[in-house]
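[1] no sequence on this one, just coordinates:
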């Protein structure tokens, strides 16, 4: 079994939705002079919707794992979120403490990459895997909205949001297929061919 395989169609469609949201951020928003009519909405999405999406998404995945006694889903959820957070903190640390690289639109350090976007993309990927292709566009649209809101709210430049999306998508892609639920005993074939 190959370690790196192409993501499922739902994740490729999700990547296109994310890309559209980020392109819209590049074209429609200047984080140094945010549009005051959109800023309150962007701030709400950036803060409240993001928090709600992450808490309900991760909580829902862990609840589903507990309810179905699906240890692989629990490990996958915790490992993927933990890896994304760890890599984000390493990347953020290189641009935060005195290096003054890739600053935020406000001029403060620590804008690269967007952690809100990275986490939202990881959660969108995992929710799409768990709840199916029908819900996938919605999950990725929420992640794209969070990415857009970070630029429109003036917290990040669009390239920082793009880096966060790449980080989240990459971690989810690499770890997404690593943890699978073993087949239930009644689904296994009898190797001896008897009974």
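    Ah, there it is. Bear in mind the structure is a predicted one, so any value in this text is a computation, not a measurement.

[2] Could you use CA atoms for every contact and neighbour count after this?
    Noted.

[3] The closest residue to residue 115 other than its chain neighbours - how many residues pack around it?
    The shortest distance from residue 115 to any non-neighbouring residue, by C-alpha to C-alpha, 6 or more residues apart in numbering, is to residue 164 (6.0 Å). Neighbours of residue 164 under the rule other C-alpha atoms under 10 Å: 25.

[4] how about the spatially most central residue of the chain, what does it touch?
    Nearest to the mean C-alpha position of the chain, by C-alpha atoms, centre = their mean, lies residue 121 at 1.6 Å. Applying C-alpha atoms under 8 Å, 6 or more residues apart in numbering to residue 121 gives the contacts 140, 143, 165, 168-169.

[5] which one among these gets closest to residue 53?
    Closest to residue 53 out of these is residue 143 (8.7 Å), distances taken as C-alpha to C-alpha.

[6] Below is structure B, check it against A:
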């Protein structure tokens, strides 16, 4: 898996369009930051007084599971970021922490996408598309391997489903 991840990273980041893609990826990646999900949850709560409260409660439960799990896994596995492991690669941004597995941005994006799919099915394609784009942006920025994204998506979806079951 690491060899395939390394080949994919080297190929992507050595493409002539890599810097241009990174500029766009930076914008998409910002959507994976926490404040966007808080604002979106508050907007849903405000606009949908019936289902919005349940959505907000489920989102809080899902993130209460996801955040400590992704932080714990990063510190347990301690996989170095691509640019730290490969001298020939440079990241386009400075990540917030040292470790790459799993992707926290992707996990958070898939928590929200999964909940939006369940509570608001007409938004499913948009929500999942955005979650995939957040994950891909992290690879294009050089801070995650593709398998980090897959693990983050799995973690986020699992935490959302568990929160739905608990709440």
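    Done, it's in. What you see is a predicted model; the values in this text were computed from it and never measured.

[7] Please work out the TM-score for the two chains.
    TM-score of the superposed chains, computed with TM-score structural alignment, normalised by the length of the second structure, equals 0.74; 146 aligned residues with a C-alpha RMSD of 2.6 Å.

[8] re the thing from before, so the residue nearest to residue 115 of the first structure, which of the three states?
    Secondary structure assignment for residue 164 of the first structure (DSSP: H, G, I helix; E, B strand; the rest coil): helix.

[9] That one is in contact with residue 111, isn't it?
    No. With contacts counted by C-alpha atoms under 8 Å, residue 164 of the first structure stays clear of residue 111, the gap being 10.1 Å.

[10] returning to that earlier point: need the counterpart of the residue nearest to residue 115 of the first structure in the second structure.
    The alignment partner of residue 164 of the first structure in the second structure, by TM-score structural alignment, is residue 152.

[11] ok, now residue 175 of the first structure?
    Under TM-score structural alignment, residue 175 of the first structure pairs with residue 163 in the second structure.

[12] Its match: what's its closest spatial neighbour, skipping adjacent residues?
    Nearest one to residue 163 of the second structure, counting by C-alpha to C-alpha, 6+ apart, is residue 62 at 5.0 Å.

[13] The aligned partner of that neighbour in the first structure is in what secondary structure piece?
    Using TM-score structural alignment, the partner of residue 62 of the second structure in the first structure is residue 80. Assigned by DSSP states H and E, residue 80 of the first structure falls within helix 71-96.

[14] after that helix comes which helix or strand?
    helix 115-131.

[15] Was I right to think residue 111 of the first structure contacts residue 94?
    No. If you go by C-alpha under 8 Å, residue 111 of the first structure and residue 94 don't touch, sitting 10.7 Å apart.

[16] who's more crowded, these two?
    Using other C-alpha under 10 Å as the criterion, residue 111 of the first structure and residue 94 rank with residue 111 on top: 24 against 15.

[17] Please pull up the equivalent of the more buried one in the second structure.
    Looks like residue 111 of the first structure aligns to residue 100 there (TM-score structural alignment).

[18] Would you enumerate the residues in contact with the nearest residue to its match once chain neighbours are set aside?
    Leaving aside its sequence neighbours, residue 100 of the second structure sits nearest to residue 81 (C-alpha to C-alpha, 6+ apart; 5.0 Å). By C-alpha under 8 Å, 6+ apart, the residues touching residue 81 of the second structure are 98-100, 143-145.

[19] before we move on, what about residue 115 of the second structure?
    Under the criterion of C-alpha under 8 Å, 6+ apart, the contact list for residue 115 of the second structure reads 55, 58-59, 160.

[20] which residue lines up with it in the first structure?
    Match for residue 115 of the second structure (TM-score structural alignment): residue 126.

[21] swap in residue 75 of the second structure?
    Residue 75 of the second structure maps onto residue 93 in the first structure, by TM-score structural alignment.

[22] how far away is its match from residue 41 of the first structure?
    Noted for residue 93 of the first structure: a distance of 29 Å to residue 41 of the first structure, by C-alpha to C-alpha, to the nearest Å.

[23] Residue 73 of the first structure too?
    From residue 73 of the first structure to residue 41 of the first structure the distance is 34 Å (C-alpha to C-alpha).

[24] Is the residue nearest to residue 163 of the second structure in contact with residue 111, as I believe?
    Yes. Using C-alpha under 8 Å, residue 62 of the second structure makes contact with residue 111 at a distance of 6.8 Å.

[25] can you list residues touching both of the two?
    Each of 159-160 lies in contact with both residue 62 of the second structure and residue 111 under the rule C-alpha under 8 Å, 6+ apart.

[26] of the contacts of residue 115 of the second structure, which stay in contact in the first structure?
    Retained in the first structure: 59, 160, out of the contacts of residue 115 of the second structure (criterion both residues aligned by TM-score structural alignment, their matches' C-alpha atoms under 8 Å).
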